[in-house]
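Student: Okay, sequence plus prediction incoming.
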Amino acid sequence: MPSGPTPMPGRRCRSCSAPAGAEGDVGGMIVCLCNALTDRQLEQAVAQGARRPREVYAACDCKAQCGTCTRMVLGMIRDAVLQPAAGEATMAAG
């Protein structure tokens, strides 16, 4: 018997329209066990403009539960924000 909250059946990630927690939905590594969200689902939410963990979870039609994945979500957001800035700095230097 699994412990902890399980994702609601029939719920879909708004950022990629895949069923939340479905096997083979979009592939990738499960990052959020409480909501069965993969790294690819979270990356898509960030790519679509989510800049706060709350916005990432909302894009996937859920909320943070235990908070364990929040650090990884913050890292994804920081990487997304820094990548364009690094590209601009390289073009300005060249």
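Tutor: Now that the structure is in, tell me what you want to look at.
Student: going forward, measure contacts between C-alpha atoms and count neighbours the same way
Tutor: Noted.
Student: Show me what the helix ranked longest in the chain packs onto, helices and strands only.
Tutor: Longest among the helix segments of the chain by residue count, using DSSP state H, is helix 70-93. In this structure, helix 70-93 makes packing contacts with helix 39-47, helix 53-59, judged by 3 or more CA pairs under 8 Å, 6 or more residues apart in numbering; DSSP states H and E.
Student: for comparison:
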Amino acid sequence: MSNKVALPSDTVRPLYRRVMSNRRLDILHRVTVRFIYIAALPFTAGALLTRFVLYYTYEKPVKRLERKRLEREIINAELSGFIFSDTE
């Protein structure tokens, strides 16, 4: 019977390989992918779709009306004698 001391090997296994088996890693990967497909992607798509609908329904018309009002005010001010351009 020999008393040989086990020397550390040159290759060090990564921590996730030491902690988890391949089966557990496969299960974790499957759960992560399913979560992304089932929850994250539809939620993100729904949020983006809602954002675009709200923008085109509410924000864009309000901005357009505000721009038209500002243009009318500038035109009225120029007709009254105020000068806004630096072309002179």
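Tutor: Looks like it arrived, so ask away. From a predicted model like this one, the values you see are computed outputs, not experimental measurements.
Student: what TM-score do we get after superposing?
Tutor: Scored by TM-score structural alignment, normalised by the length of structure 2, the superposition of the two chains gives a TM-score of 0.29; 38 aligned residues with a CA RMSD of 3.9 Å.
Student: Kindly reformat the helices and strands packed on helix 70-93 of structure 1 as a markdown table containing mean neighbour count and distance to Ala92 of structure 1.
Tutor: As requested, the helices and strands packed on helix 70-93 of structure 1 are arranged in a markdown table below (neighbours: other CA atoms under 10 Å; distance: least, CA to CA, whole Å):
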| stretch | mean neighbour count | distance to Ala92 of structure 1 |
| --- | --- | --- |
| helix 39-47 | 21 | 24 |
| helix 53-59 | 21 | 31 |
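Student: Of those helices, give the one that comes closest to Asp79 of structure 1.
Tutor: Among these, helix 39-47 comes nearest to Asp79 of structure 1, with 9.7 Å by CA to CA.
Student: okay, the helices and strands packed on helix 70-93 of structure 1 in CSV with distance to Leu82 of structure 1 next?
Tutor: Written out in CSV, the entries for these read as follows (distance: least, CA to CA, whole Å):
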stretch, distance to Leu82 of structure 1
helix 39-47, 12
helix 53-59, 16
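Student: what about those, which gets the closest to Ile77 of structure 1?
Tutor: The closest of the helices and strands packed on helix 70-93 of structure 1 to Ile77 of structure 1 is helix 39-47. By CA to CA, the value is 6.2 Å.
Student: how far off helix 70-93 does the closest one point, in degrees?
Tutor: What separates the directions of helix 39-47 of structure 1 and helix 70-93 is an angle of 50 degrees, with axes from the mean of the first three to the mean of the last three CA atoms, to 10 degrees.
Student: Next, work out how far apart Glu43 of structure 1 and Val31 of structure 1 are.
Tutor: Glu43 of structure 1 sits 11 Å away from Val31 of structure 1 when distances are taken as CA to CA, to the nearest Å.
Student: got it, and Val56 of structure 1?
Tutor: Computed with CA to CA, the distance linking Val56 of structure 1 and Val31 of structure 1 is 13 Å.
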